[in-house]
Structure formats: C-alpha cells, structure tokens
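Visitor: Next comes the sequence, and after it the predicted model I'd like to discuss.
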Amino acid sequence: MANTNRPWLANYPPGTPAEIDPGQYRSVVALLEECCDRFRHRPAFTNMGRVITYGDLDRLSATFAAFLVNDLKLAKGDRVAIMMPNVLQYPIVIMAVLRAGLTVVNVNPMYTPRELKHQLDDSGASAIIVLDNFAHTVAEVIGDTSCRHVVCTGVGDLLGFPKSVVTNFVVRHVKKMVPAYSLPNAIRFNEALGRGTRSKLGKVEVGPDDLAFLQYTGGTTGVAKGAMLTHRNMVSNMLQSSAWIGSNLREGEEVVVTALPLYHIFALTANFLVFARIGGFNHLITNPRDMPGFVKSIKSIRFSALSGVNTLFAGLLNTPGFDEVDFSRLHLTLGGGMAVQRAVAERWKKVTGCALLEAYGLTETSPAACINPLDLKEYNGSIGLPIPSTDVNIQDDDGNVLPIGEIGELCIRGPQVMKGYWNRPEETAKVLSPDGWLRTGDIARMEPSGYVYIVDRKKDMILVSGFNVYPNEVEDVVAQMPGVLEVAAVGVPDEKSGEAVKLVIVKKDPALTEEAVRAHCKANLTGYKLPKYVEFRESLPKTNVGKILRRELREPAAAP
C-alpha cells in the first residue's frame, strides 16, 4: 500500500519499520523455544520469592506437555482451560499447552459457576488446570460439561520445600482462602509433573494457522464469544509491538512488573511474549488489588518496565509509600485496556519521571493496534499511531471510508486480526469483512498526522477497569429474578474504574429490594460486572419500536 494511504508513517519513531515479517517464527512455540535456548540461564519469572530461569521454563513446560499428551491422551487441537491468577504455574502451563499442539482457553479465576460453565461448554475444553482457591467453582459445574480432566494446584506448589508446604498450609488453613470442594478424580499439579517425567514429548508440528488461544470476549448479544487467535496472530502482534518499543529495550537486562493477569490478552502478549523474546525478567504480582502489598513488593525491585490499566496506575499513585519506590531504571510505562486519564498520566510522569504511554487494542487484535511513540514527552489524549503492518481507516455505517478528520467507526486490518469467533460465523461476519477489515465498534477520528483519537463507543459495552462488561449479559442475569419486570444496564462515568455498571429496574414485585438485586448479581456475575448503582423506575425510556434508549439512561442527570 502506498505511503499516501498511511499518513502515520511520516511520524514513526526513527528506525521503526513499516512492516514486520509474520513468518519470522512458525509458531509461538518456536518463539518460546528460541527464547529458552538463548537465555537458558537468565531468570524468566519470579513470584513469592521463587525464581525460575528460561531453562526451568523449558524443562517444566516440556514435562507438563508430555503429561497432557501421553497421560491425558489429549489430541492436537483439543482445548485446555487455565483458571489461575499470576503464579509461576501459569507461564509453564501456557507453554506446555502450546507445545503439545493444544489450544489455551484463558479463564478469569473470579468467574461464577454460570460464567465458567458457559466457557467450558462453548469452548469444548477437554481439561482444566485450576488453582485450589477457585476449584470449588469447577467442582460445581464440571459434571454438567464435557470437560474430562482436572488438574489442581496450590499457590505454593513451585516454591520448593519447605516453603511450598508452609505456604499451602497457611493459604488453606490459616487464611482460609480455599473453599471446600470435591473433585475426586482431580490430579495434583506436581503429580502431573512427576508423571510427565516418565515419558517424552514427541515432536508436535504446530503451524501458523493453528489456534493458539481462544480468548473470550463479550458481545452485544450478552454471550461471551471465543476470539480465535492463531499462532500467526500472536507472533505477529509480538513482532509488531517489539518493533515499536524494541529500540527502547535492552536484551537480557529488562525487569518487567506484571500486575495485569496473564489471562488478559494485554499482559499475555505485552508482558509474556514481548519480554520473553529479549530475555526479560517477569515479576508476577498475584494480587494487585492489595495495593499496600503491591507497593511493598516493588520497593525491592529495580524494575525497568510496567504495564497496566488506568485504575492500576491511579491506585498505585494513591498508595502511601509509592513515591518512595526506586524509579531510576523505569523507562517504559504502557497503559491499555481502557482510556488513560490525563490527570493520572500527568501525575505519573511527575512522580516516576517516566511518561505513561497510551496504547489501544482489542482481544480481536491480539491485542495491539495503535501505540503512542515512546519518545512522547507528555500525554496527548491520542491512542497513538497504527503499529507496523497495521492499516487503519474510519468508516461510516455502510462501510464507506471517510476522509481524514471525519468521525466514524474505527476499522483495523493486519496480521494480528483474529481468524474469527469460535463456532459463530454469523457473529464473525458482523465484524470481519471478506477483505480482512475488523469493525471495532469504537467511534474515532484520524488527524492528518495519522494519530487516532477515540471519540465514543458505538457498542453499548461498559469498560470497567479495562474489562469488558456487556449490558445484555448483566440484564439477562437480573431478568431471571421473579420480581423484575424490565431491566437495563448502562455504564456511567466513575473516577476510579473509568466506568461503572448502573442498573435501572422496573419492578414486577413492589417488595423487590436493592439488597436482593445485589445478592443475586453477586451469585451470578464476576466482581467487575457487579452494579455500583441500582435505581428503580416506573418505566424505561424506549424508541417507538420498543428498543430501550440506553443513551438516555447514561445521561449525567440519570446517574445518582
């Protein structure tokens, strides 16, 4: 494509290529195996005081992969669910599943039984690896799914004796963080590793078009859909992101703090894959919501990079002691998942001395599509420039490309764009054109310089701390209550999380209470989907054909 159609290239940082070669690695497996070989003696991950090297990652993932193939008899293409926060087992299991020619299904460990059952059913997962703390959720639904194998692991399983025993005892019996569960046929993680050592993993051919990840994302229908991300998609986005920030990273020297969960596509690509390629050292934060604990843990680290969402940065800035952290090596702070607020970005620069750069992406784009240049001196309100091998345009509702400066739907094309939605050709056709353009649902404009600015969202999606909440899913749950006649869920501005969920309900039963609604939601929805506000009304605003006017419910006057 001629440069005249890519005005952003004129503003690329020096040395940044216009294109990347997706064929540089045949698969994510080839990439990770190269990393493990090149940086075998370098530290790869640390958590709770234990460090594993790239050599350990290579050995342990090969062992676990042998268990999956030889003991569980999983066949190429089978799906394996992973339900864990950031612990050392996570990167090992990801690499093992991919090495075995299987597909990773990342699961939010905070899911309710209803949400977990949908994801296991929809993906057809054959196995699930789960942290003990969340195994009770698996136990509640596993019998009603086709998932045949469960591997359970404790927080301390890889910490080495005696720390592993002590940690697991404290978590289970002192802090009582492991609710009782019954999974009689479950296999322990360390037992699985033991079994894996008794056999070898044969060579599994994994190609660029094979599915690497099924990353679940919501839809306006309220049904979570699995975005099919191939090995080529993930390798491409790693290479694109690396090309963009690569000159700023020093091979074998980077120390990155990973507070976003690895089940989130942002951390998966940016923190795991991009930093693995240069032998980066990843500090996994298991519970970033414990801000005092988070700050305490990073005080002892001279870290050079940190990625997160706006709420994470704001939370750190408001935690006592954060201004005493050593920022002398910090040279990359990347914000994504939700809009970065100007006040947070400016305060971050003042406290840390490092600019907070905004990036933009979607689950469907593996995720990065636009990133601000690393030499940006201050916050500019833009989501940045399209990254290498990425085309962006602004289209109207009929798919016509609009002139520069006009407002319309942001559309993206590139090797990082998903293959489609798992088993949902109709949903795929709604967002993916035959020539590869993905309709993002975000309303944007592009300046002559190529910088893209998000104006609004076309979808009714609510973005809470970087996580998608789809109104129809919340409404479907609330509508199950006998006392509810009608319900609408909308996003309203929230200083802490960017947006918060607000419910507007018309009662069928006058005795229905806010407390009952909240209790029902808590039993059926993950924490970030829970309503912050509940309002009862006599009626809901509607169009003449009966469609609820969410925009009216979102107006500032409608927010408490």
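Guide: Great, that's in hand.
Visitor: hey, let's count contacts and neighbours off CA atoms from now on
Guide: Noted.
Visitor: With Pro367 as the reference, measure out to the residue nearest the centre of the chain.
Guide: For the chain, the residue nearest the mean C-alpha position is His264 (1.6 Å; Cα atoms, centre = their mean). According to Cα to Cα, to the nearest Å, His264 and Pro367 sit 10 Å apart.
Visitor: swap in Gly335?
Guide: Counting by Cα to Cα, the gap from Gly335 to Pro367 is 13 Å.
Visitor: ditto for Arg114
Guide: For Arg114 relative to Pro367 (Cα to Cα), the value is 26 Å.
Visitor: Between these two, point out the one with more neighbours.
Guide: Set side by side, Arg114 and Pro367 show more neighbours around Pro367, with 29 against 16, by other Cα atoms under 10 Å.
Visitor: Okay, one more to line up with it:
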Amino acid sequence: MSTQRPWLASYPSGVPAEIDLDEYSSVVAVLESACERFRHRPAFSNMGKVLTYGDVDRLSRTFAAFLTGELGLKKGDRVALMLPNVLQYPIAIFGVLRAGLVVVNTNPMYTARELKHQLNDSGASAIVVLDNFAGTVAEVIRETSCKHVITTGLGDLLGFPKSILTNFVVKYVKKLVPAYRIDGAIRFRDALSRGERHSYKTAGLTHDDIAFLQYTGGTTGVAKGAMLTHRNLIANMQQASAWLGVNARLGEEVIITALPLYHIFALTANGLVFMKFGGLNYLITNPRDMPGFVKEMSGVKFTAITGVNTLFNGLLNTPGFDKLDFSSLHLTLGGGMAVQRAVAERWKKVTGITLIEAYGLTESSPAACINPMDLPDYNGSIGLPIPSTEVSVQDDNGNHLPMGEVGELCLRGPQVMKGYWNRPEETAKVLSADGWLHTGDVARIDDKGYVYIVDRKKDMILVSGFNVYPNEVEDVVATHPGVLEVAAIGVPDDKSGEAVKIVVVRKDPNLSADDLRAHCKANLTGYKLPRYIEFRDSLPKSNVGKILRRELRDAPKTAA
C-alpha cells in the first residue's frame, strides 16, 4: 500500500500529487505574504466590525512587540489563548507566532481542573483570556507557572462607542462576566498600546520550530499536547489549498467561521487556507444560539462554510435558514465527526450544494482525506488522500491489509505531528518508527482510493462476537423523520456481552420507542438492532459539537 497510490487516478483535474513545502518558511511567512498581497481587503469580520489584512498585519506586529519587548518572552516560550471567535483571536494568534512563541490553544469552557492541567503541562508563560472566562484563570493561576495574564472584553476591538456599549451589556445586562480578580493582569488594548513603544524583531523561524501545542485525547484520560510545527501547518495549508484552489477565487471568498478557531479544523481550514486565498473569515462568536447565527448569516453573501454534522443539522432545523441567499455558496466542508447521509441529503436539497465530507485529526494538522470539490452527491466516503499523503489500512500487528479489507486507518505525510509534548511513551503508541500515524479509526479503502470510515476503534460494539459500528446504526435512525439527533453506544449485556443502545432527541414529540424499533428492524440485521432506547432533550457534545458517546456510556443504563 505504501508504494501504491491508487487514489491519484481519481484526483480532480488540476490537483497535484505533491505539494511545495518550500514556498513558505513559516506560518508567519504565510501571514506576511497575504497581508502584502491583500492589504486593503477584509480579513476578519465580527459583530459588525471588519479588520483588513493591513489591520491584522499592524496589530499582530504590535502584539508581538509587546510579548517580547514588554514581557520579555523568548523564542519557544508558550502562550495560552482562551478566546472564542472574536477579533482579538487572530491578532493574538499571529502576534504570538510572529514573536517566535508557541500558541497553546485553550478551550474557554474548560473547568479549573482542565485549565490547570493544560497550563502546567505546556509550561505556558502567559495567557490571553476573555473576561467571561477569566474567573477560571483567577481560580488556578497561582497553582501554575504562568506569570502574565492579558484580559479582554468581548467588545474591545469593535471601536467607539460600540465597544463600550457591548462590554456594558455583556457584563451588567446579560451578566455573562462573573466577578474575578487577577493581580497584575493587563488589558489587551493596553498591551497593544505598550507594544507600540517597542520595535518588532523577526524571530527567524524555521520549519522545525513548534507553532502550536494543540491539546487532544481528553476522551482517553489526560489531555496531551500535539506538537505541530510550522512545517506541519504549512504542509496542511498547502495540501488543502491545492485541493480547494481549483474552485477558490482569490480575494473574493467569504467563509462562515462558526467552529472555534482554537479547534484545529477551523484554525487550518478557515484561518490559514482562506488567508492564503485573501478570503474574509466571518467569525461567529456563539454558534449555539442558532436563531442568532442564522440572523447573522442573513446579512452575508457567503461563499463557503465549514462545520460538523451537528452544526449543519442544527442550521437545517432552525427557522429562516432555508430562506437565506445561497447564490454565492460553492463550498460546504464537513469534518470533525461522521457526516450523516440524512443531513447531507437535506443540506443539498435546501442549499443546492453538496456537503463535502473530509477527514482529519489534531495529530495531522488536521486534514488527511477530502472528497473532490465537484462531487455531485454525498457518497458516504471521507474522500481521497490529499497531496503528499499516504494512507494504509493495517491490522493490530502493523501489517498492511489489501484493498477492501477493514482495519485501522494509518496515514503518513508532512502534516503529521512531531509527537506529543513531553510524552514519548504516548507518542510511540501512535507514531511508528517509519512515520505511520495510527488514527484509532476503523476503515476500508476501495479500488479507486476512496476511504470509508467504519467507526472509531474504541466505539465499536461487540454483540455475540459480531462487530456493530455505531455510525451505521446512527445513520439508519437519523433517517426517521421524527428524529432530531441520535447517538448509539454499547452497554453491558449478560447474554451477548454488549447490546446496542440508542439515545435519541425527538423532532416529533409523539415519536415512540416502538416507532424506532420498527424503523430499525426494516433497515438493520438482527444483532445490530437497538435493545435499549432512551429519549433525552439534548445530547452531550464537545466544544465543536461532536457528540460525546463516552459520556453516554458512563451514564446509567435506561430501557424504554
């Protein structure tokens, strides 16, 4: 498999087999090239305020000067960012990188325990945090080695008087900012002012320098920091832009960025790829407010949107979404979790655009496979390996399996991480000596090179010796018109070892367990049928909307 690449014959016209890694020396070089080329074009928009590429260049340069000149941070030091999608985010992220520092992306919804672990594990010297979440920082900061805290309000970059009004409403009307005290904390706007007193010095970055510590693996114990180098990020940006570039219009793309930029999917696919194209990232701060999200989209002639299955499903079920103007939309990219056929088909019906499924992991920066952009209809595949990427299906002993056989999906390419930060044993578990990244996903590859994910290895349900894959069960249940969302899990069973349980959020309040059993019986073989059916008002989800089967497995068993 490693020497044969049958997928190349299926590549869309104009997509190269290999990418040019040497076009950029660092992620900073990508930013500087885009800012020079598209200086007067809009780069980021949020809450009615637009930053041009020139603004991003100037402000990130000033923030970099503050970090090195005022705080005295040195090349390789780590800086944590605890921000949702606000305009401060791109300024902070590019400022940190321009200073030669390492970005530690931090989920704003972290508990004190999770934040303390990440700050101590990464050895972060500084953290930039939105006021709304600063209470968590205040709770743990003294128990970490983090010396500097930079705080910011939601409206800080919106301009006068909107910034003052927004911060007042957020704090005193909506009461979204809990009281906190952090001695010595610096305001973001003050940091920019102070940065202007210092000269910006380029950091002399190379491909081998670490750009991000991207934490992952919290579902299997302690979270680990994937070391993503400038080479990894440049590679993935070049791979994805080569794939999308045949359709992208330079300086004209407007992408809806609802997934948080602290998540690797949006960071690379939206932040970097569309920066190279001179596109506008339209930042959605709170996509969970679906009516508000749809209202924001109604004023935008957007050309692209990325998301996870639950986001697309949520939009489709929000009144007014089907009335939006989709005339400019030409790219919808789904990843992060399996895209369900029912959602993809409805998306095509409403928008006229195929929902293109892609696949990646934090450890691969993230993209590994993407379907062709001109795909006429959803095909159930995660697509073809992107340029300069090899894939292989392997058994538990690392043997490469023939086409069509099911095994663990492994991948190799320049986007694969350097390893886990300070965890050589964990790195050795997933990265083989010859560079294969073991994904933990069960897959097969067809004779045209298309890859099909069967399921997560650890989520597989074993019923009387038969493998049941939750994705398949969920796909079937999701086609029932009365179902809004569904998750399938395995629960212990005295007779069969494990049994299938589904947890369902109703769209139709009259939907019964018997209705679902009949629907499943018509579409699934006997051992795959759900033995337990539970109805809930909502399903537990990660910060990007991925359904957390683990939390459902840990809950008490309920029959219906």
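Guide: Yep, it's here. Keep in mind the model is a prediction, meaning the values are calculated, not measured.
Visitor: quick one: TM-score?
Guide: Here the TM-score for the pair of chains, by TM-score structural alignment, normalised by the length of structure 1, is 0.84; 491 aligned residues with a Cα RMSD of 2.5 Å.
Visitor: element containing Leu312 of structure 1, please.
Guide: Secondary structure assignment for Leu312 of structure 1, by DSSP states H and E: helix 310-317.
Visitor: Ala429 of structure 1 too?
Guide: Using DSSP H and E, Ala429 of structure 1 sits within helix 425-431.
Visitor: same deal with Val87 of structure 1?
Guide: In this structure, Val87 of structure 1 sits in neither a helix nor a strand according to DSSP H and E.
Visitor: Counting neighbours, what do you get for it?
Guide: The tally of other residues near Val87 of structure 1 (other Cα under 10 Å) stands at 25.
Visitor: any idea how far it is from Met461 of structure 1?
Guide: In terms of Cα to Cα, Val87 of structure 1 sits 30 Å off from Met461 of structure 1.
Visitor: His231 of structure 1 now?
Guide: Noted for His231 of structure 1: a distance of 28 Å to Met461 of structure 1, by Cα to Cα.
Visitor: Could you do Arg439 of structure 1 as well?
Guide: Per Cα to Cα, Arg439 of structure 1 is found 14 Å from Met461 of structure 1.
Visitor: try Met234 of structure 1
Guide: For Met234 of structure 1 relative to Met461 of structure 1 (Cα to Cα), the value is 25 Å.
Visitor: More neighbours: which of the two?
Guide: Regarding Met234 of structure 1 and Met461, a neighbour count based on other Cα under 10 Å identifies Met234 as having more, with 29 against 21.
Visitor: just checking, next helix/strand downstream of the helix or strand harbouring that one?
Guide: Here Met234 of structure 1 sits within helix 231-245, counting by DSSP H and E. Following helix 231-245 of structure 1 in sequence order, the next helix or strand is strand 255-258 (DSSP H and E).
Visitor: which residue in structure 2 lines up with Arg277 of structure 1?
Guide: Here Arg277 of structure 1 is matched to Lys276 in structure 2, going by TM-score structural alignment.
Visitor: Contact partners for the nearest residue to that match once chain neighbours are set aside?
Guide: Computed as Cα to Cα, 6 or more residues apart in numbering, the closest residue to Lys276 of structure 2 that is not its neighbour in sequence is Ala34, at 5.8 Å. In this structure, Ala34 of structure 2 makes contact with Tyr53, Met275, Lys276, Phe277, Gly278, judged by Cα atoms under 8 Å, 6 or more residues apart in numbering.
Visitor: returning to what we had before: for the helix holding Ala429 of structure 1, which outside residues touch it?
Guide: For helix 425-431 of structure 1, contacts defined as Cα under 8 Å, 6+ apart pick out Gly420, Tyr421, Trp437, Leu438, Arg439, Thr440.
Visitor: Settle this for me: Gly156 of structure 1 is touching Asn168, isn't it.
Guide: Yes - using Cα atoms under 8 Å, Gly156 of structure 1 is in contact with Asn168, at 5.3 Å.
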